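Enquirer: Okay, sequence plus prediction incoming.
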Amino acid sequence: MRKRKVQRDISNRRKNVIILLLGTLIAIGPFSIDTYLPAFKQIAGDFGVETSAIGLTLTTYFIGIGLGQLAYGPLMDKYGRRKPLIVGLTLYILMSILCGIAWNLWSLAFFRFFMALGGCAGMVASKAVVRDYFDKDKVADVLSTLMLIMGVAPIIAPTVGGFIITTFHWEVVFFSLAGFAAFMLFNVVYVLPESAEPNRSTSLHPKRVAREYWSIYKNKDFFLFSTTRGFAIGALLAYVASAPFVFIEYFEMSEDMFGYIFGGNAAGLILGSQLNRLFLRRFTTFQITFTIAILMAILTMGITIYSFWIAPQFWVIYPGLFTMLFFIGFQNPNVTALSLQPFNLQAGSASALVGAVSMIFGSIASTLVAQLLTDSIMPLLSIVTFCSIAGCIAVVYYKVQYGRGYAFAKAYYHHPHRIKQRQEAA
């Protein structure tokens, strides 16, 4: 099998430009979600449905992201990163325009599905390009930088969306997203170099693709860490899907105040991802992952128990959700890096699969919370607690199964089992 030629002979300055571009590509996902959240009531009014029914457009978007990433993985291994990315951004632009002219809830949900299929190309390509350009022990650090750029999106997106729907109308939100994607497409074409030589031996036959994904998924490292990431993203997307109900309806806040509240919580995600970079200089990726998993489980259990016995109160719920997102800021880049470590030639497919697993978990969590939220926020708290505990169990199982104490974690990358896996993957 021909080895993939990775282009590493670029300057540090050019790498910084590439990191900025990759972070913006990843940000298309959250920006596509958060910008139109303040418009839920306006869209529901125009379509003559309940506000909660607009949650269907979130669910179809999450499903589209999950399925789309599975398709882009082998495509980017076979044809390189740029060509599938250009096709995906073009599809995203077209579907964003169609979302702006949607005539009912079902048409909007349908177009949002294909909008996600296009947008998720940036999510797959970004992680794969990072894996192409940077050494394995630097991947988590670079992903944390991408999280900083991506984290700006949920801070400013609701504010931008709120301004658009008050000044214009909700359709302009989707036209604006199309314009943003067109700008990114220009940068991809003229700025982003190809980071991987096309691997023509990669098969696109469904059975071969399914077998390749299965071979990746049954890798113990990938299975446990992608599952941990899936539960973390499940908690995150359950919060995103329920945020308009929690703050606008349950705590009776204005749409403008919702933008500040939502953005403030997103700042916690950014803060965690950037502190993670500092912690990685002193601790291993697994050490941080293990500690954060335990703290997140304790936090969410505490909030849920308190709200069950006393009552859900804003001064408890808001700081609690902020801290949960702060922990996810640590967890997301670390478990992503740990999931991708065993793979070289399959980096594109592994990147796609880890994203798809996360979106599957996220789709289930967001759908459940949308169906269960009526007049209480306890369903949200129960779901994020379950996700946190389940993710903690996966990490603890890994530690117990494959090593005792942090001595193993310190030698993680150089463990003979990992070395053998990397040799086989190469």
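Expert: Yep, it's here.
Enquirer: rest of the way, CA atoms for contacts and neighbours
Expert: Noted.
Enquirer: Does residue 425 touch residue 342 like I think?
Expert: Yes: with contact defined as CA atoms under 8 Å, residue 425 reaches residue 342; the gap is 7.3 Å.
Enquirer: Between these two, tell me which one has more neighbours.
Expert: residue 342 (27 against 13; other CA atoms under 10 Å).
Enquirer: take a look at this one as well, against the first:
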Amino acid sequence: MRIYIFKFVKTFRSFRMDTTKSRSSFLIFILGTLTALGPFSIDMYLPGFPAIAKDLGVRDTEVGLSLSSYFVGIAAGQILYGPLLDRFGRKRPLYIGLAVYILASIGCMLSHSLNSLVILRFVQAVGSCAATVAAVAMVRDIFPVKDNARVFALLMLVVGASPMLAPTIGGYVSAGIGWHYIFAILGGMGILTLIASIWWLPSSYRPDLTLSLKPLPILKNFWLVLREPQFFTYAFTGAIAFAGLFVYVSGSSHVLMQVYHLTDKQFGWIFAFLSVGLIGANQLNNVALRFYTSQQVVPMALLVQSLSGLALLVLALNGWLSLPVLIVLLFIYLSGIGFTNPNAAALSLAPFERNAGSASAMMGALQMGCGALASLVVSLFHSTSAVPMTATMCASGILALVILLIGRRQIAGPVLAGQASGVLH
């Protein structure tokens, strides 16, 4: 009898463990989908730039302003949602943001001028960033600090579907039925994401009703986050390194389709292939973390990013950058970002519990702000070469590495493996 009881208990425990793992995987998938909404909104309409430019009567580089406005909207929106997520919990602000996103997507679909598209893309971004900030904060709420880098890497596996699928889908939609319908698809994605959030996401955080939404207390709260040495070192490092990805996203359609004369469908397939470097590096990061710490991985990844960016610039300046070489070096560059991003994010958020929403918002705002500035720089050039894109990508990697080497000297005892800063609880 005891043997049967023992076997029953063992089987029950095994079932509970399997159920817990399945539930965690499902939650990571939903959080990844939330995080992917913004990138999907960026990547899907890139192949449609020439069609949008022709339809609206502008240059394709000017269409890039709608991409820059999207980045600005995400940066501004994350600052807005951070305090709201800490004050009212994660779900209510998320629902409002997704509703704004859906309405703005419909507006983009109906746009007939560049100005209206630029403005509505800004509004769409403000709505989508609620999903990003909530997802990042919920990772910090639900999972142990020591597992955050691994979870962020798994989120990137879901997010990685964006650069693999979105440009390819966008290229076929733009060529087949018109670029307007790209935004119809994005609106439909927003509706499905909202339904999934309502039905399956847990209430992971008890609202802190003591937090004030007045400007001065909010600014003080952000300052409390920003003054943490570990946060500002890794948040700025990650944001500037990540700006290289935004430069690539903003400039790749012009470089590949205008300089190298690829079609929108060819661009979609190459963009999808290059995303393998970013996604693969994110997943290899889990293996690397078995042998190295996040602090060790970040500088090595930045070195790879800086050297590949420098090679891109030198070859572009001398006219030696053939299409195959460009693709190989971009693959290596994006792989460096794939290692940098999850580790820098985990190290940035590690000191926080009570302020996790504000910290997540500040980190996201820095990322998008740097990305918006870098992509704007590329959009302002009307060059017929790859030099503006490669120069900005090179500067992104080198500057991030310099900031890391200087900033980490100010960190006393990095918060890892479940530790947290007592001041910010």
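Expert: Okay, I see it. Being a predicted model, the structure only gives us computed values, none of them experimental.
Enquirer: Between residue 425 and residue 342 of the first structure, which contacts overlap?
Expert: Common contact partners of residue 425 of the first structure and residue 342 (CA atoms under 8 Å, 6 or more residues apart in numbering): none.
Enquirer: residues near residue 207 of the first structure, how many?
Expert: Around residue 207 of the first structure there are 10 residues (other CA under 10 Å).
Enquirer: brain fart, residue 309 of the first structure
Expert: Neighbours around residue 309 of the first structure, by other CA under 10 Å: 8.
Enquirer: Quick one: map residue 318 of the second structure onto the first structure.
Expert: By TM-score structural alignment, residue 318 of the second structure lines up with residue 309 in the first structure.
Enquirer: before we move on, what about residue 303 of the second structure?
Expert: By TM-score structural alignment, residue 303 of the second structure lines up with residue 294.
Enquirer: One more: residue 380 of the second structure?
Expert: With TM-score structural alignment as the criterion, residue 380 of the second structure matches residue 371.
Enquirer: Where does that match sit, in terms of helix or strand?
Expert: helix 347-372 (DSSP states H and E).
Enquirer: mean shift of that helix relative to the second structure?
Expert: Taken against the second structure, helix 347-372 of the first structure registers an average deviation of 0.5 Å after superposition, with mean CA distance after the TM-score superposition for the first structure.
Enquirer: for that helix, packing partners?
Expert: helix 55-79, helix 105-133, helix 206-217, helix 220-243, helix 314-340, helix 378-402 (3 or more CA pairs under 8 Å, 6 or more residues apart in numbering; DSSP states H and E).
Enquirer: got the angle for that helix vs helix 314-340?
Expert: Angle, helix 347-372 of the first structure to helix 314-340, by axes from the mean of the first three to the mean of the last three CA atoms, to 10 degrees: 150 degrees.
Enquirer: now residue 187 of the second structure, what's its secondary structure?
Expert: helix (DSSP: H, G, I helix; E, B strand; the rest coil).
Enquirer: What's the match for it in the first structure?
Expert: Using TM-score structural alignment, residue 187 of the second structure pairs with residue 178 in the first structure.
Enquirer: and what of residue 155 of the second structure?
Expert: Looks like residue 155 of the second structure aligns to residue 146 there (TM-score structural alignment).
Enquirer: Cross-check the contact I'm expecting between its match and residue 23.
Expert: Yes: the pair residue 146 of the first structure / residue 23 is scored as a contact, 4.5 Å apart, by CA under 8 Å.
Enquirer: quick one: residue 15 of the first structure and residue 135 of the first structure, what's the gap?
Expert: In this view, residue 15 of the first structure and residue 135 of the first structure are 13 Å apart by CA to CA, to the nearest Å.
Enquirer: Same drill for the two, tell me which one is more crowded.
Expert: Counting neighbours by other CA under 10 Å for residue 15 of the first structure and for residue 135 shows that residue 15 has the greater number, 17 against 11.
Enquirer: Aligned counterpart of that one in the second structure, please.
Expert: So, by TM-score structural alignment, residue 15 of the first structure is matched to residue 24.
Enquirer: Same check on residue 73 of the first structure?
Expert: In the second structure, residue 73 of the first structure lands on residue 82 (TM-score structural alignment).
Enquirer: Which residues are in contact with that match?
Expert: 133, 357-362.
Enquirer: thinking again about what came up before, distance of the match of residue 155 of the second structure relative to residue 414 of the first structure?
Expert: In terms of CA to CA, residue 146 of the first structure sits 26 Å off from residue 414 of the first structure.
Enquirer: Also residue 136 of the first structure?
Expert: As for residue 136 of the first structure, its distance to residue 414 of the first structure is 12 Å (criterion: CA to CA).
Enquirer: ok, the two, which is more surrounded?
Expert: Comparing residue 136 of the first structure with residue 414 by other CA under 10 Å, the one with more neighbours is residue 136, at 19 against 12.
Enquirer: before we move on, the earlier item: from residue 190 of the first structure, how far out is the match of residue 380 of the second structure?
Expert: 44 Å.
Enquirer: Just want to know which of the two has more residues nearby.
Expert: With neighbours defined as other CA under 10 Å, residue 371 of the first structure and residue 190 compare such that residue 371 has more, 13 against 8.
Enquirer: on that earlier part again, number of residues surrounding the match of residue 155 of the second structure?
Expert: 27.
Enquirer: ok, now residue 307 of the first structure?
Expert: So residue 307 of the first structure, with other CA under 10 Å, has 17 neighbours.
Enquirer: can you redo the contacts of residue 82 of the second structure as JSON lines with neighbour count and distance to residue 344 of the second structure?
Expert: Shown next, in JSON lines, are the contacts of residue 82 of the second structure (neighbours: other CA atoms under 10 Å; distance: CA to CA, whole Å):
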{"residue": "133", "neighbour count": "31", "distance to residue 344 of the second structure": "16"}
{"residue": "357", "neighbour count": "32", "distance to residue 344 of the second structure": "17"}
{"residue": "358", "neighbour count": "29", "distance to residue 344 of the second structure": "17"}
{"residue": "359", "neighbour count": "30", "distance to residue 344 of the second structure": "13"}
{"residue": "360", "neighbour count": "29", "distance to residue 344 of the second structure": "12"}
{"residue": "361", "neighbour count": "31", "distance to residue 344 of the second structure": "15"}
{"residue": "362", "neighbour count": "27", "distance to residue 344 of the second structure": "14"}
